[in-house]
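In: Next comes the sequence, and after it the predicted model I'd like to discuss.
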Amino acid sequence: MSSDTTPRSGPDAGSEQIGPVVEETPVPDPAQDPAQDPARDPNQGAAPDPWQPGAWAERSRADRRRRWQVGGALLLAVVTGTAATVLVTLPERTDVPGLATPNDGRYAFPELTLPPLPVGASAPAGSELKTHAADLRALLLPLPADAVATTPSAAPSASPSPSASPSPSPSPSASASAAPSLPPVAGRWIPCDRDAMLATDDAYALRLTTDACRGAAAQGWTAADGTRTELRLFRFGSGDEAADYFAGARTMDRTKDIGATRLDDDGVYPIAAGQADVRLSEERSGGAPTGSLCWLQSGDVVALVQMTNPHGVPAQAFRQVVALQSSLLA
């Protein structure tokens, strides 16, 4: 047994180890292991070398594809927006689904125009006496759309009393030198009598003579809903005579088409000028009166508006007719 404890030296000195042996893991060289290159994504393939032939061409193609995709999306949005705008603006608002307004009974009248005045005459608004110098028939409302005329007003005569004897057709030279014809008018001339004011007796018709009615014109139609409208215009010598006639006519509580009536104290009727008196029939259907009556006075003219329907007169249509007839007389 040797007692030599001198440490060994030489080549064999490291062959013996005291304690457990720890093996060292070699550190990989990034230059030799491309997978450990921190500049590369391990989830993707090898990054293209920008200096390799074709790398710039590939990047250019990708940029062009991206630009085409963005441009196509913008073009699609513009085309879609333009098409939607055209579809909404081209038709009438009431024809667009979801925007249609329910019909409340009002009529579709043609564009209203005032008749021409005689030379030197002024409109009622500019006249001190508030007189109407225009053709009385042309101051009546025209027929609304889809209405059927109940009076022969398609070809009215140019004068209150048409000639009884027919005249020969004028020659072309005479027609060329003749004065231009009057524009078409809405109504027709009628005599100042009981039928003109739709009265049931002569008690009220006599006032036409007392207040010196100078002329009367009539218009009438039946609308698509069955409502019948009768319009009458009476011209007097002055505003005072018209006001006196209006005061008596407004007390007429019934007509040949409407039975007992009552004053409409609660209704609101937009009157352009003058005064108005409205009566509604006692008979009703579905909550609406079967007859509505309005007397209007504007200057030297008194107007009568009567509307009847066994199923009830539409309130909006009656207000519309009264307002428009009043505006033509203002």
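Out: That came through fine.
In: When you work out contacts or count neighbours from here on, use the C-alpha atoms and nothing else.
Out: Fine.
In: helix or strand for the nearest residue in space to Gly105 that is not next to it in sequence, which one?
Out: Counting by C-alpha to C-alpha, 6 or more residues apart in numbering, Ala317 is the residue found nearest to Gly105 once chain neighbours are left out, at 5.4 Å. Of the helices and strands defined by DSSP states H and E, Ala317 is found in helix 315-329.
In: before we go on, here's another structure to hold up against the first:
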Amino acid sequence: MTEQLTERPAEAVAPAAAPAVTVPGRTRRVLWAVARWTVAVVVCGGVGAGTAMGITALDRNDVPGLATESDGRWEYPPLRLPALPADRPRPFTEGNEGEIHYADVRQLLLPAPTGATVDPKVNGGWVSDEAYLEGFGKEERARVRQVLDDTALHHIAGRAWTMADGTKTRVLLLKFSSVAYADQMYRSLAGDGVEVLPAGVTEMEILDRVAGDVRVPNVSAYAYGETKPYGPDQTLWAYVTAGDTLAVITQTRKGEALAVPFQQTVVLQAQLLG
């Protein structure tokens, strides 16, 4: 299994490991932001409140949760940032005030973990608007369709897979022409008091403390969970805002969705976008 590093080469992204904790029932938003190349375990409060503990350059066994080998984490392949076009900066570096991802967004998708069965229809390529809209309830699709039309969406890249325990994951990267449009898309889905629910979900909560949160500079993540009573499956989902790109991550599992692989997947995708 790959390990979290305190430093990484310019072209490499080190996967983060997630502590083995369950998803709590608190309903507060998770925000990520800390100095680059550091790891932080944070207890997030609600709007206007919160405390944090920064952890840097510690031995693996000194970081809570990282010493446990069988804590439910998935084994992902080593992650690398893709090459950039000549003379193009990374999104959050000097000279890129627009926070634009110049790399092919398909190469920024999180790969499937070891043991996954990848969906041949959503395997790292482009995803149509219609396929994206199928992830929402029928009554919500017209509204989301209008937002897509209004926000200068360039394209959607996606990957989906199923694990041996039945956990189904879908990761979509929506690439816009500007940060403003990406933010507008997020707000239309989950901001400003509006919540557009995934297909099959009728009640939700904003998840607070979704495992020990590894912070990614310049990137924000917002995690949600389907609340009881739900049907045979439970759904967890998250939005990751990173400059001109919005990641939409969904996990569904029969019985109860698991916190550790969900948090791990969100963190790793956030690192690739940061």
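Out: Received it, and whenever you're ready, just let me know what you need. Predicted, not measured: the structure shown is a model, and the values here were computed from it.
In: How many residues are close by the residue mapped onto the residue nearest to Gly105 of structure 1 from structure 2?
Out: Matched by TM-score structural alignment, Ala317 of structure 1 corresponds to Pro261 in structure 2. For Pro261 of structure 2, the neighbour count with other C-alpha atoms under 10 Å is 22.
In: Pro261 of structure 2 reaches Gly72, doesn't it?
Out: Yes: counting by C-alpha atoms under 8 Å, Gly72 is a contact partner of Pro261 of structure 2 at 6.6 Å.
In: in the stretch 51-200 of structure 2, which spans are helices?
Out: 129-133, 138-150, 179-190 (DSSP state H, counting those that start in this stretch).
In: Can you tell me which helices and strands the second one packs against?
Out: Contacts of helix 138-150 of structure 2 with other secondary structure elements, assessed using 3 or more C-alpha pairs under 8 Å, 6 or more residues apart in numbering; DSSP states H and E, are made with helix 129-133, helix 179-190.
In: now the strands for the stretch 1-150 of structure 1?
Out: 148-149 (DSSP state E, counting those that start in this stretch).
In: quick revisit: Thr169 of structure 2 is nearest to which of the helices of the stretch 51-200 of structure 2?
Out: Distance to Thr169 of structure 2, taken as C-alpha to C-alpha, is lowest for helix 129-133 among the helices of the stretch 51-200 of structure 2, at 13.7 Å.
In: distance between that closest one and the chain's centre?
Out: Distance of helix 129-133 of structure 2 from the chain centroid (C-alpha atoms, centre = their mean, to the nearest Å) equals 19 Å.
In: Tell me roughly how far it lies from structure 1 on average.
Out: Following the fit onto structure 1, the mean deviation recorded for helix 129-133 of structure 2 is 4.0 Å by mean C-alpha distance after the TM-score superposition for structure 1.
In: got a list of contacts for that helix?
Out: Arg141, Val144, Arg145, Ile156 (C-alpha atoms under 8 Å, 6 or more residues apart in numbering).
In: How about stretch 121-140 of structure 1?
Out: Stretch 121-140 of structure 1 is contacted by residues 114-118, 184-189, 216-219, 231, 233, 235, 238-239, 298-301, 325, 328-330 when judged by C-alpha under 8 Å, 6+ apart.
In: Also stretch 314-330 of structure 1?
Out: By C-alpha under 8 Å, 6+ apart, the surrounding residues in contact with stretch 314-330 of structure 1 are 104-107, 114, 124-125, 132, 139-141, 269-274, 288, 292, 294, 296, 298, 301, 305, 307.
In: could you redo the last one with a cut-off of 7 Å?
Out: Here stretch 314-330 of structure 1 makes contact (C-alpha atoms under 7 Å, 6 or more residues apart in numbering) with 104-107, 114, 124-125, 139-141, 269-273, 298, 305.
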